[in-house]
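Enquirer: sequence and predicted structure are below.
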Amino acid sequence: MDNIVRNDAWLIGGDFNVIFNMEETSNAVNSGIIPDISDFQRCVEELRILDHQFMGPLFTWSNKQQDTYLACKLDRVLINSSWIEAFPSSVVEFQAPGDLDHCPSLVWLHKGVPIAKPKPFKFFNFWVLYHSFMSIVEESWQSSVGGNLAQVLFLKLKRLKSYLKELNMTHFHDISGQVQKKRDDLLCIQLFNLNDTAAGSFIKDELEVE
């Protein structure tokens, strides 16, 4: 492996399907997997790699079973010493799994201050079922605007977006906002359940939100 990697910065990450030590599981370790743990430890030692420090929960997977809850750290990001020298400001974050089985891991070579970005516009198909949908679209679209053809199209689409947002807020009780809140609640509960100090404490709440 040294002949391949040499002194290059090296990072390897993903689902290794095995824990590295006994503290990386919410339950007692089954004796049947101890050989797998030993093999993994030996591999990491021989490759002279180590875990990148990370933000987020210790556990990255759970079986989501209320009566027999189990959470483990199966996902990790491993680096060599050359990576530390080349990217001393790199950051690893494990996020809530959301719809996934495992926590996704994000790697930044340098994590700066978050930049506020405009929220993307979402069109909901059920809007067209509203009895006045076409009238709203026609009212918005037929009002004249100035400019060349490209500017006219842009301004009409922009205005139509505000009309549809108003429709969503007034007649559909801001369904997009409700969906986003539900998702935010789910992600928060998932992170709490994957925390090693409270593993699975709110698995019932997680399953209800899902």
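Expert: Noted; the coordinates are in hand. Numbers count the residues shown, from 1 in each chain.
Enquirer: drop to CA atoms for contacts and neighbour counts, all remaining ones
Expert: Fine.
Enquirer: after the lengthiest helix in the chain comes which helix or strand?
Expert: Ordering each helix of the chain by length in residues (DSSP state H) puts helix 149-171 first. Next in sequence after helix 149-171, counting helices and strands by DSSP states H and E, comes helix 175-193.
Enquirer: mind listing what's buried along that following helix?
Expert: 176, 183, 186-187, 189-193 (16 or more other CA atoms under 10 Å).
Enquirer: which ones are touching residue 166?
Expert: The contact partners of residue 166, by CA atoms under 8 Å, 6 or more residues apart in numbering, come to none.
Enquirer: now it: how far from residue 46?
Expert: Distance, residue 166 to residue 46, using CA to CA, to the nearest Å: 61 Å.
Enquirer: OK, contacts around the residue nearest the centre of the chain?
Expert: Geometric centre of the chain, nearest residue: residue 95, 4.8 Å, by CA atoms, centre = their mean. By CA under 8 Å, 6+ apart, the contact list for residue 95 reads 56-57, 103-106, 191.
Enquirer: put this next to the previous one:
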Amino acid sequence: MLVCFWNVRGINNPLKKFKVLRRLVTLEADVVCLLETRIRRINAGKFISVFSNDWNMVENYESIDGGRIWVLWKKQWSFTVFRVSDQSLTIGGSVNSHRTLITAVYGSNSRTSRRGLWDQLKYMESEVGSSLWVVGGDFNVILRAEESSDFETLGVYNSPDIEDFQGCLEDLDLLDYPFLGLSFTWTNKKDVGFLARKLDRILVNPVWFSVFPYSFAEFKAQGVFDHCLGVIWTQRGALARRPKPFKIFKYWTSSEDFLSIVKVLYSDISKRVLCKRAELEMIQLRNLSHADLRNIDEERTVHVWWIWRLQNLIFIDRGQRTENGQFLDSFYDMAAELVYFFTNLIGIADPLVRCHSVVDLRGFLNFSLAAGAEDMLTRKVDDKEIKDALFRQGNGKSPGPDGYSSWFFSVAWEVVGTDFLAAGMNIVDNTLLAQEIVKGYSKSLSSRCAIKFDLKKAFDFVNWEFFMDVLEAMGLPLKFCSWIKACVIPPNFQSP
């Protein structure tokens, strides 16, 4: 089954009507959710008539003046109307013998009115039970600051609108379905004052992942509209069989067996990883020195277990090309090219430029540390401080890319707390893991590559002598200044 969600504002245009129909027919959609249709009820029949008699339809004209949401589905699917309101419309039926609910959303531009949408979804969640639930459409609000193209200018922030949305999804335990396609699903299509945001999304409940492990979502190009077309397949051939990102589901922790399972899988995990690594090394040495006793299957089993436990993703680049396209593959050639490149990039310090004295800088800055700040900056970070910082995150937040949320750590702290506090990975492990990732590319179904990005920043052009003088002039403790100096002065340091 294929479900589409699409904001089609401006569909009154005959040319746009034709393009919408052609695109949906090409996709072979089974359920079509059209949002912000802005077609008067008296004219709705003319548009629907372009679909064949094999389609059913429901809209929300009774709930809001002018209507905003249309949901159409092929009659071969046994859906019925479940709930209709001003900002959402839900149909329900059987998909592959599983009770499934599909909710189309068009959120209001007003925060006050949009609260009604959050209430509607919370009411629906109480009716969902063990059913599959997919919620999609135009929410008219971003979920995080980085989902807007002006993020580089505004930086990280939280608005009341964002907090309302985050709170709703956390209460409902709805998850953004991993998708391909465009990250920003809406643009204002202006050359001056351009703005793009992720206003459209497809959300599912945990049961969906269990029943449709090979489902697949994508946000396609906008075409004639200013919103992307969002689609989700319950299954899509070979593409759907790719591994899905792991994520801890909140409802798992309500199981009586949760902690006992965690203890079996994660108790003393750091020590077990070290033991497994030592075991792997021992097997490899034995296989190398005794060819007649070689046991490759045993080595592969231990090797896979160890790699599975390493959760960092590293990118490596093998070889380097110059700006003229010449390929360099020797250490000396690449070293010479790096020296040449960064000498031209950064330049040479001007010997005529002199730094002010620390005393002069103090007068310019007119700054003094708050009482107790010196001790706070230099004291050792204790386990309680780390734990408190972790637990202050939202329950759905993930400290890393491994899918384990702060909720998991708070519930299972008695089992995993010690290992979490002692967590760390040797840089050698990162290199080995990178080699394994790249080596495995040849076994995949599609072509791919690994890319390492190194961005030019203001960091590359700082006069560090002046920088250290400023820190001293601010009154920062010498111990703290020495830590900063150890990080930024050596040439082998890499900025974050």
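Expert: Noted; the coordinates are in hand. Quick caveat, the model's predicted, so the values are computed rather than measured.
Enquirer: let me see the TM-score of these two.
Expert: For these two chains in superposition, a TM-score of 0.51 is obtained (TM-score structural alignment, normalised by the length of structure 1); 114 aligned residues with a CA RMSD of 2.3 Å.
Enquirer: who wins for most neighbours among the contacts of residue 95 of structure 1?
Expert: The most crowded member of those, judged by other CA atoms under 10 Å, is residue 103 (28 neighbours).
Enquirer: which residue sits closest to that one, ignoring its sequence neighbours?
Expert: In space, not counting the residues next to it along the chain, residue 103 of structure 1 is nearest to residue 97; the distance is 4.2 Å by CA to CA, 6 or more residues apart in numbering.
Enquirer: picking that back up, how about the residue nearest to the centre of structure 1, what's its partner in structure 2?
Expert: For residue 95 of structure 1, the aligned position in structure 2 is residue 220, judged by TM-score structural alignment.
Enquirer: can you show me the helices along structure 1?
Expert: Counting by DSSP H, the helices of structure 1 are 2-5, 34-47, 81-86, 133-142, 149-171, 175-193, 203-209.
Enquirer: mind listing residues that contact stretch 64-83 of structure 1?
Expert: 7-19, 24-27, 48-52, 58-63, 92, 102-103, 105, 194, 199-200, 203-204, 207.
Enquirer: go again with 6 Å.
Expert: 9-19, 24-26, 49-52, 59-63 (CA atoms under 6 Å, 6 or more residues apart in numbering).
Enquirer: what span of structure 2 lines up against it?
Expert: Using TM-score structural alignment, stretch 64-83 of structure 1 pairs with 189-208 in structure 2.
Enquirer: ok, the nearest residue to residue 204 of structure 2 once chain neighbours are set aside - contacts?
Expert: In this structure, residue 204 of structure 2 finds its nearest non-sequential neighbour in residue 134, 4.5 Å apart by CA to CA, 6+ apart. Listed by CA under 6 Å, 6+ apart, the contact partners of residue 134 of structure 2 are 102, 203-204.
Enquirer: mapped onto structure 1, which of those residues hold?
Expert: Retained in structure 1: 203-204, out of those (criterion both residues aligned by TM-score structural alignment, their matches' CA atoms under 6 Å).
Enquirer: spatially nearest residue to residue 86 of structure 1, not counting backbone neighbours?
Expert: Nearest to residue 86 of structure 1 is residue 9, by CA to CA, 6+ apart, at 6.6 Å.
Enquirer: aligned partner of the one you found in structure 2?
Expert: With TM-score structural alignment as the criterion, residue 9 of structure 1 matches residue 132.
Enquirer: ok, its match touching residue 100?
Expert: Yes - under the criterion of CA atoms under 6 Å, residue 132 of structure 2 makes contact with residue 100 at 4.6 Å.
Enquirer: picking that back up, of the contacts of stretch 64-83 of structure 1, keep whichever come out buried.
Expert: Neighbour-count burial (16+ other CA under 10 Å) applied to these gives 10-11, 18-19, 24-26, 49, 52, 59-62.
Enquirer: now distance to residue 69 of structure 1 too, for the residues you listed, in a markdown table please.
Expert: Formatted as a markdown table, these follow (distance: CA to CA, whole Å):
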| residue | distance to residue 69 of structure 1 |
| --- | --- |
| 10 | 35 |
| 11 | 31 |
| 18 | 17 |
| 19 | 16 |
| 24 | 14 |
| 25 | 11 |
| 26 | 8 |
| 49 | 31 |
| 52 | 27 |
| 59 | 12 |
| 60 | 14 |
| 61 | 11 |
| 62 | 7 |
